[in-house]
Structures are given as C-alpha cells and as structure tokens.
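> Please find the sequence and the predicted model below.
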Amino acid sequence: MASTALGMSRGTLVQALTGGAVVFGAAGVLAPRALGATYGVPPTPHTTQLLRLFGSRMLALAAWSSTARTREETDRMLAVSAGMNVVDTLTALGSAQAIGRATAMRAAATSAFFAAFSLVVRSLED
C-alpha cells in the first residue's frame, strides 16, 4: 500500500480535504448565490436555501474530519465523504436534462473528484 499521493502524506491530504469542505461549506452558507453562479444555478429563494443546506452539510463534514482522533474515525469520515459524493455525482448526472448539461457536468465532476480523492486518501498508509 502506498503511503503518499501527489507527494503528500495521508494526514496532509486529510487536511486538504477538510480545507476544501470548509471552503465549500462557507461559500454555501455565506455566499450561496456566488456558489450557485459557479455551477450555473439560477438564484431563487429556493436554490439559495438549498445551497445553504449544502454548506452546512459540508461544514459538518469538515468538523467531523478536524475532530477525528483515530484512524478508524478518519476512515469512517472518508468513507462517508466518498459515498456522499458518489450519490451527488449520480444525482447530478440524472438531472442533466432538467437542469442543463453544463450545470450537471460541473456538479458531477466536482463530486466525482472529491469521491475519488476521499477513496485514495483512505487507502493510504499512515
């Protein structure tokens, strides 16, 4: 089993994932319209609230990651992150006809990247 990816240790990569969750989470909670514009989501009161919910979910994941004290806790968080992002990828692809291909592909690509990244980090030795 490998002990690094992209030249970084497992711990450093977990911190990078945590940082990404904080950035996406803060954007969702504090600037949902800006986050939505990045993905081509039209600003409505409904989408704004849903992006805030997405943001709080990401902040909760970041809090879990930053407070994990054992490898088992970190592995569990990484598995949840991967699973959550796989579901997000599939739902984005499934909604392409309704929301537009470009928006769906941006969402699917982001989620697929984070799903794969979580699994790679989870596979690394300490």
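Sure, I can see it.
> Please count neighbours and contacts with C-alpha atoms only from this point.
Will do.
> Setting aside sequence-adjacent positions, which residue approaches the residue most central in space within the chain most closely?
Geometric centre of the chain, nearest residue: residue 114, 5.4 Å, by C-alpha atoms, centre = their mean. Distance criterion C-alpha to C-alpha, 6 or more residues apart in numbering; nearest residue to residue 114, sequence neighbours excluded, is residue 85 at 6.5 Å.
> mind checking how far the helix or strand containing the one you found is from the chain centre?
Using DSSP states H and E, the element containing residue 85 is helix 71-94. From the chain centre to the centre of helix 71-94 is a distance of 8 Å (C-alpha atoms, centre = their mean, to the nearest Å).
> Equivalent analysis for stretch 4-11, please.
Worked out by C-alpha atoms, centre = their mean, stretch 4-11 lies 19 Å from the chain centre.
> then this one, side by side with the first:
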Amino acid sequence: MAKAALGMSKQALVNVLTGSAALFGVTGLLAPRALEVTYAVPPSPYTTQLLRLFGSRMLAIAAWSFTARTKEETDRVLTVAAAVNLVDVLTALAAARATGMTTAGRAAATSGVFAALAFAVRSLED
C-alpha cells in the first residue's frame, strides 16, 4: 500500500478533507446563499433550510473526524464520508430531470470528488 498521495501523508490528507467538510458545513449554516449561487439553486426558504441541514451534517462529519484518535476511528469516518458522498452523487443524478443538469452535475461532481478522495485516503498506510 502507498503511504502518500498528492505528495501528502494520510494524516495530512485527512486534515484537508476534514477542514473542507468543516468549511462547507459552516458555509451551509451561515451563508447558504453562497451555496445556492454555486450550485445554481433558486433561492427560497426551503432551499435555505435544506442547505443549513446539509451544513450541519457536514459539520457533524468534520467533528467526528477531528475527534478520531485511532487508525480504526479515522478509517471508519473516511468510509462513512465516502458512502455519504456516494449516496449524494446518486441522489443528485436521480434528481437531474427536476433540478436541471447544471445543478445536478455540480452537486454530483463535488460529491464524487470527495467520495473518491475519501476512499483513496482510506486506502493509504498510516
């Protein structure tokens, strides 16, 4: 097994993914309009609420990752993060007809990248 990817150790990559999840989560909670614009989602009270819920989910994953102390805990959170993002890809694609390809494509691409990164990082040696 490889010990690094993208020139970084497993722990460094975990920190980058965790920080990204935290940033996305804070943005979803405090600035959902920024995500509405990024993902081309029409603003409404409903989308604002859903983006805040999504933000809190991302913060929960980040908090779990920040507090992981063992290799097993870290691998478990990486597996869950990858699985959640994979479900998000499928959900985005399934909703494409209703939401439009721009929105669905951006959401699927973002989640797909994070799912792939989480799986790749999990496969690295500590």
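Looks like it came in fine. Computed from a prediction, not measured in an experiment: that's the story for all the values here.
> how about the residue lying closest to residue 30 of structure 1 once chain neighbours are set aside, secondary structure?
Closest residue in space to residue 30 of structure 1, ignoring its immediate chain neighbours: residue 52 at 7.6 Å, by C-alpha to C-alpha, 6+ apart. What DSSP: H, G, I helix; E, B strand; the rest coil gives for residue 52 of structure 1 is helix.
> got it, and residue 125 of structure 2?
Quick answer, by three-state DSSP: residue 125 of structure 2 is coil.
> quick one: contacts for it?
Taking C-alpha atoms under 8 Å, 6 or more residues apart in numbering, we find residue 125 of structure 2 in contact with 1, 2, 3, 4, 10.
> can you pull out the helices in structure 1?
10-30, 32-39, 45-67, 71-94, 96-99, 101-123 (DSSP state H).
> picking up where we left off before, in contact with the residue nearest to residue 30 of structure 1: list those residues for me.
28, 29, 30, 32.
> Count the residues that sit near the third one.
Yep, that's residue 30 of structure 1 we're talking about. 14 (other C-alpha atoms under 10 Å).
> do the same with the first one
Look at residue 28 of structure 1: counted by other C-alpha under 10 Å, it has 26 neighbours.
> pretty sure it is touching residue 53, no?
Yes - counting by C-alpha atoms under 8 Å, residue 28 of structure 1 does reach residue 53; the two are 7.4 Å apart.
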